[in-house]
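**Student:** Compute the structure for the input listed below.
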Amino acid sequence: MSTGREPIEPAKTIRDIFDAAEVDGYLHVRDLDGDDEVDYRADAPVVLASVFKIPIALEYARQAASGRLDRAGRHLVTDADKEGDGIGTDGCMHDVEMSARDLAYMMMTMSDNAATDVVLGLVGRKNVRATLDELGCHATSVTGCKELFASVMSDLGIDRDAADADEQLAQVTPDRLRTLAVRDPEHTASTTPREITKLLAAIWRDEAGPAEACAEVREIMGRQIWPHRLSCTFGDEIRVSGKTGTLWGVRNEAGVVEYPDGKRYAVGVFLRSESMGFRLPRADAAIGLAARAAIDHLRA
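**Tutor:** Below is the predicted model of the structure:
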């Protein structure tokens, strides 16, 4: 017997959220303890931006758990690793010495680019690639942060070592920024929303390596400091573990949402915006709103 009120398809709700924020969006949400999912353009290639740090963190944790890498081993972050105006050690004026674990922590919780490049150097890019292939994540790739920004400077014809490099970058027009290779999934670190939730599912199910390694990645991701995207629509009683990604016109977050009743959902939301600004509150909020809409549909 029909009530006359048919349930709204999640795709329409999600599309309306993205349209209201004036973004082009891609989403995949999966129930980690069942087969249910919400798919909104989930097989399209998307730019990872700093979400690529998740597989690097996983490789770090796998090597630490197997004894190949000493978590407490000390490593120096020098000017050679820094862009000089970033977050965490990347913005420090002087050399910084940290343990491998704490570098991975800085990489994931605050998206420290210099720490990322040191960790990637420790674990080896070929090993990250091998782990992704082992887990069936063939469409997911990583890069180094300095390598990524060197590509930007090359595309724009700016000498990064020039005294006025930052000033030159600040004066680049939005139209030129839209042509950057780092905004094209075919020319930078990329994935699909479905594949990133597959990777998260393997981590949360202890299938991505030793249980100790998976638990360490979960613990670190649960301490991310950015509350303005995925977690913005969930109360304190709901645990949200995530990793953001940001570039010109790119807003992403991938993570896992865990409810008090034990239900868990892997989420990947990837947005493209015509605006090249770095403060896009409506786009940031759309990530949380779309994820919430998808999870509410699954929970219903």
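**Student:** from here on, contacts and neighbour counts on C-alpha atoms
**Tutor:** Will do.
**Student:** For the residue positioned nearest the centre of the chain, which residues are in contact?
**Tutor:** Centroid-nearest residue in the chain: V51, 1.9 Å away (criterion: CA atoms, centre = their mean). Residues counted as contacts of V51 (CA atoms under 8 Å, 6 or more residues apart in numbering) are K243, T244, G245, N252, E253, A254.
**Student:** For the third one, which three-state class applies?
**Tutor:** Read it as G245. Under DSSP: H, G, I helix; E, B strand; the rest coil, G245 falls in the strand class.
**Student:** this one as well, want them side by side:
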Amino acid sequence: MKIAYFIIILLTSTMQLLAQTGASSKLKTAIQAKLNSVEGELAVAFKDLQTGQTLFINEKDNFHAASTMKTPVMIEVFKQAKTGKFKLSDSIVLKNEFKSIVDGSPFSLDISDDSADDMYKKIGQKMTIYDLTYQMTIVSSNLATNILIDLVDAKNANATMRTLGANDIEVLRGVEDSKAFKLGMNNTVTAYDLMLIFEKLAQKTVVSTADSESMIEILLDQKFRDVIPAKLPKDVKVAHKTGSITGVQNDSGIIYLPDGRKYVLVLLSRKLKDEKKGVEALAEVSRMIYDSLQH
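**Tutor:** Alright, predicted model coming up:
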């Protein structure tokens, strides 16, 4: 009887696994078809944090990070605060002069290229490190980003990514360092590595439980909602960080379902001929993954 019971359990488990794999294969095919409708190169990394189910497309390819690199910078800020290098409540005078990583020559940010132009009215005034981190994340302030990178050093953010298992994220520099850009010295990410760091944030193992919770609270206030959250129901919460430059539309984060389940999704793109179509397709992919979890 015990042997028969064991066989039944084994067969049931195998059938469930095959069914899940089949569903995952069908979903991946549908998502690939959606991505193929867009002229450009795209990547997907998805992980269900309850079942461990994953879905990957071009997940190890290097993409221009755009502003998704601001999540590693935020993590480094919280890490250094935890070690006592400064307090998040400490203040910094806002400046708009930075040094190129190529030769140390000075450069300034163009207000017209920054989504958070209100920050420029505060140059010469003080802001707390926490408020700079908040502005860097929720409205993607380039000015706040460069000030914080000067504070924590991009190399340290990169090293911290390695301790989290994100071996291919490259945080090299701040924003709008044109000399570095011309030499191809850019911040890059993979969908897989971004998935890893958001998974660890969701598990509240980044820096500390309290720090992970604080970072998630910031990410939940994200103001740019055109990709992952765009087609999801209003009661679904998304803690995420976007990134966009010409031909690039990225989004990465944790999705919290009303029933308590959560998953991580990263959507990256490059060489988009029509960015509007690219955003629409990526938002559709986000909805397809959400729908697949409703059965």
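**Student:** Can I get the contacts of V51 of the first structure in CSV including neighbour count and distance to G124 of the first structure?
**Tutor:** Converted to CSV, these look like this (neighbours: other CA atoms under 10 Å; distance: CA to CA, whole Å):
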residue, neighbour count, distance to G124 of the first structure
K243, 28, 21
T244, 28, 22
G245, 19, 22
N252, 28, 25
E253, 25, 24
A254, 30, 23
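**Student:** Just give me the match in the second structure for the residue nearest to the centre of the first structure.
**Tutor:** In the second structure, the residue matched to V51 of the first structure (TM-score structural alignment) is T68.
**Student:** Leaving out the residues flanking it, which one is nearest to that match?
**Tutor:** Nearest non-adjacent residue to T68 of the second structure, counting by CA to CA, 6 or more residues apart in numbering: G243, 5.1 Å away.
**Student:** got it, and K122 of the second structure?
**Tutor:** Beyond its immediate neighbours in the sequence, the residue positioned closest to K122 of the second structure (CA to CA, 6+ apart) is L94, lying 6.8 Å away.
**Student:** hmm, back to that, of the contacts of V51 of the first structure, which is the nearest to S275 of the first structure?
**Tutor:** Nearest to S275 of the first structure, judged by CA to CA, of the contacts of V51 of the first structure is N252 at 14.6 Å.
**Student:** nearest to F18 of the first structure, of the contacts of V51 of the first structure?
**Tutor:** Distance to F18 of the first structure across the contacts of V51 of the first structure (CA to CA) is lowest for N252, with 12.8 Å.
**Student:** How many residues are close by E237 of the first structure?
**Tutor:** Neighbour count of E237 of the first structure, defined by other CA atoms under 10 Å: 9.
**Student:** measure the alignment partner in the second structure of C145 of the first structure to R225 of the second structure for me?
**Tutor:** Taking TM-score structural alignment, the alignment pairs C145 of the first structure with G174 from the second structure. With distances taken as CA to CA, to the nearest Å, G174 of the second structure is found 23 Å from R225 of the second structure.
**Student:** Show me which of those two is the more surrounded one.
**Tutor:** G174 (27 against 15).
**Student:** re earlier: dump the contacts of V51 of the first structure into TSV; add distance to S273 of the first structure as well.
**Tutor:** Formatted as TSV, those follow (distance: CA to CA, whole Å):
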residue	distance to S273 of the first structure
K243	19
T244	16
G245	13
N252	11
E253	15
A254	18
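**Student:** Reduced to three states, what does S89 of the second structure come out as?
**Tutor:** The three-state label given to S89 of the second structure by three-state DSSP is coil.
**Student:** Just confirm H75 of the first structure contacts S99, I think it does.
**Tutor:** Yes: judged on CA atoms under 8 Å, H75 of the first structure makes contact with S99 at a distance of 6.0 Å.
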